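>>> What would the 3D arrangement of this be:
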Amino acid sequence: MTTDQTTTPVTGYRLLLPDQWAQVPLRHGTEEAVHRILEDAYTRIPKNAPPDKVSPYKRELARRFRRAVTQAQQTKGLDLYLPVKPMGGSDLSFSLGASILVSESLLPRRSGAEGTGEPTDAAVQLLSRDGAEGADLSSGEIDGALAVRHEYVAAANPDRSTELASRRVEYIVSVPGDPDRWFVAAFSTIGGGDPRDELSEALVEWFDAVMANLRWRQG
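I've put the predicted structure just below:
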């Protein structure tokens, strides 16, 4: 189907996320966003909390959050999304057991017999740096654009501060009007401590729904 997307330049994207998730831009305005999110988290500390407990709590919260942001910046991503507000109950800490990292890649698509790109081939090329062996690959369309879904379980890697295995789902979407440009949204969760547990399954389904509602900004 041909739409205005093929002629109007894409200038951005939109993801619909719950209020509990915050966006951290990784190229411009990072420190301002980090400061704002941390200050908001500090306001949820009970007024009657023991003073000798508050400062260590703030330091640990800031350390964990800044480490996640720094690791994302090292991947040269565009935006990092993290759940930074409690979903309910009294837990005040950030839930850093899940994240969405948005980035982009440039890679010419291979041409088929009719001059159209082969999405699976492009995905394998894009993912070759991590290895696609044993991965679950499928292709489709999101907001009129060619998309590839890549799912796998990443082993724990203490050397990179990942103490637990994690469930990973990546969507690689061809940017409309620019066939060499690919939008990448990478979701990661440790679930309840097992990347194949019920919580992981539910979060993967949720991320699939988020990506189904991805929309481009144009003009």
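>>> going forward, measure contacts and count neighbours with C-alpha atoms only.
Will do.
>>> can you pull out the helices in the chain?
30-42, 51-74, 119-127, 198-212 (DSSP state H).
>>> Sequence B follows; please return its structure for comparison with A:
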Amino acid sequence: MTEPTASFFMVVPPGWARLPADEAHREELGTIVRQVIANALPDDLPRDRAEPLRQEMRKRLTATVVEAGDNGATAVYLPVQPVDGFTPPVSVIETEVDDESDEAPEQVIAQILADALPDRRDQDDPGIREVDGGIAARTDTTIRRADPGNELPELGQDLPVVDDRQVVYTIPVPHRPGRWVVMSFSAISLPDADGQLTDALVSLFDAIMTTFRWTDVPGAEPTTLERRLAELGGAA
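This next block holds a predicted model:
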């Protein structure tokens, strides 16, 4: 489950962790990273093998989250424990941004969806979604992350070509005009891999987003579902 940031919460699957990425929460990040690594390493692993692994895992995980924070993210969600021996190659980046324009949320969303139209996977999906009773934009694209033959021909035989399936929810904060929350899902796969797994992971992310709830809407009493989700996932 996950502790929320700002004015919302959502529930994530067992084995996932929310890692705060902003500089103000570096100490909390360190604590969570230590817990994640402690849960990941077997108890019977000899100390002389465990310590180098622990240090390398801490270094890589912290660097990944800090880099996301340096790029504006407020948190990174990662599956940190395998399920049936499998840890999916996915992540969710949480970002909060301000829009200083005077455009209504509907206008901003229309522009986001128009910009994404050329690369949209499903041309029949308009991309408009409802998140906690409000309008949101959902875009779904695939980006070729590495094309060694074109980018680094001298290393082309050594670098894999990978596809990055990106699903992004852009959500206006209803009680804070100009404030937006962006939830960006990423799933890495080989181009010739079976797309059913990636589709299933995208469906999982869509299911996670159905639990997204605002927590500080003025004058609004929480519903029974929201109270239960707050018990499971925490509330700000």
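>>> Got a TM-score for the pair?
The TM-score (TM-score structural alignment, normalised by the length of the first structure) is 0.74; 196 aligned residues with a Cα RMSD of 3.1 Å.
>>> for the helices of the first structure, which one ends up most surrounded?
helix 119-127 (a mean of 18; mean count of other Cα atoms under 10 Å).
>>> give the contact list for the counterpart of I208 of the second structure in the first structure.
Counting by TM-score structural alignment, I208 of the second structure corresponds to V210 in the first structure. V210 of the first structure is in contact with L15, L16, L17, counting by Cα atoms under 8 Å, 6 or more residues apart in numbering.
>>> now the second structure: which of those residues match?
Among those, the contacts conserved in the second structure (both residues aligned by TM-score structural alignment, their matches' Cα atoms under 8 Å) are L15, L16, L17.
>>> need these in TSV with distance to D180 of the first structure, can you?
Listed next are these as TSV, based on distance: Cα to Cα, whole Å:
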residue	distance to D180 of the first structure
L15	22
L16	26
L17	28
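>>> and of those residues, the nearest to S138 of the first structure?
Comparing these against S138 of the first structure with Cα to Cα places L15 closest, at 20.9 Å.
>>> From L80 of the first structure, how far off is the closest one?
12 Å (Cα to Cα, to the nearest Å).
>>> neighbour count winner among these two?
L80 (23 against 12; other Cα atoms under 10 Å).
>>> For that one, give its distance to I100 of the first structure.
L80 of the first structure is 6 Å from I100 of the first structure, by Cα to Cα.
>>> same thing with R67 of the first structure?
In terms of Cα to Cα, R67 of the first structure sits 15 Å off from I100 of the first structure.
>>> Y13 of the first structure -> the second structure?
Y13 of the first structure maps onto F8 in the second structure, by TM-score structural alignment.
>>> My guess is that match contacts E226. True?
No - distance between F8 of the second structure and E226: 10.6 Å, which falls outside the contact criterion (Cα atoms under 8 Å).
>>> where do the strands sit along the second structure?
For the second structure, strands defined by DSSP state E occupy the ranges 8-9, 16-20, 73-79, 90-98, 128-131, 134-144, 163-172, 179-189, 213-214.
>>> Those strands: which one's closest to L113 of the second structure?
Among the strands of the second structure, strand 134-144 sits nearest to L113 of the second structure (Cα to Cα), with 6.8 Å.
>>> Next, the angle helix 105-116 makes with that closest one.
20 degrees (axes from the mean of the first three to the mean of the last three Cα atoms, to 10 degrees).
>>> so where is strand 134-144 of the second structure in the first structure?
Aligned by TM-score structural alignment, strand 134-144 of the second structure falls on residues 145-155 of the first structure.
>>> Tell me how many other residues surround R217 of the first structure.
Counted with other Cα under 10 Å, R217 of the first structure comes out at 13.
>>> Now do it against I190 of the first structure, distance only.
31 Å.
>>> Same question for R63 of the first structure.
19 Å.
>>> From P191 of the second structure, how far off is the spatially most central residue of the second structure?
Centroid-nearest residue in the second structure: V92, 1.1 Å away (criterion: Cα atoms, centre = their mean). With distances taken as Cα to Cα, V92 of the second structure is found 21 Å from P191 of the second structure.
>>> Likewise for D132 of the second structure?
Distance from D132 of the second structure to P191 of the second structure, by Cα to Cα: 35 Å.
>>> Equivalent analysis for E28 of the second structure, please.
From E28 of the second structure across to P191 of the second structure, the span is 37 Å (Cα to Cα).
>>> Same question for I143 of the second structure.
I143 of the second structure is 10 Å from P191 of the second structure, by Cα to Cα.
>>> for R34 of the second structure, same thing?
34 Å.
>>> Could you do V83 of the second structure as well?
24 Å.
>>> what do you get for S101 of the second structure?
S101 of the second structure sits 39 Å away from P191 of the second structure, going by Cα to Cα.
>>> neighbour-wise, which of these two wins?
P191 (13 against 8).
>>> for the more buried one, what are its contacts?
V161, V162, D163.
>>> List the residues that contact the second one.
Put plainly, it is V162 of the second structure. V162 of the second structure touches R144, R145, A146, D147, I188, S189, L190, P191, counting by Cα under 8 Å, 6+ apart.
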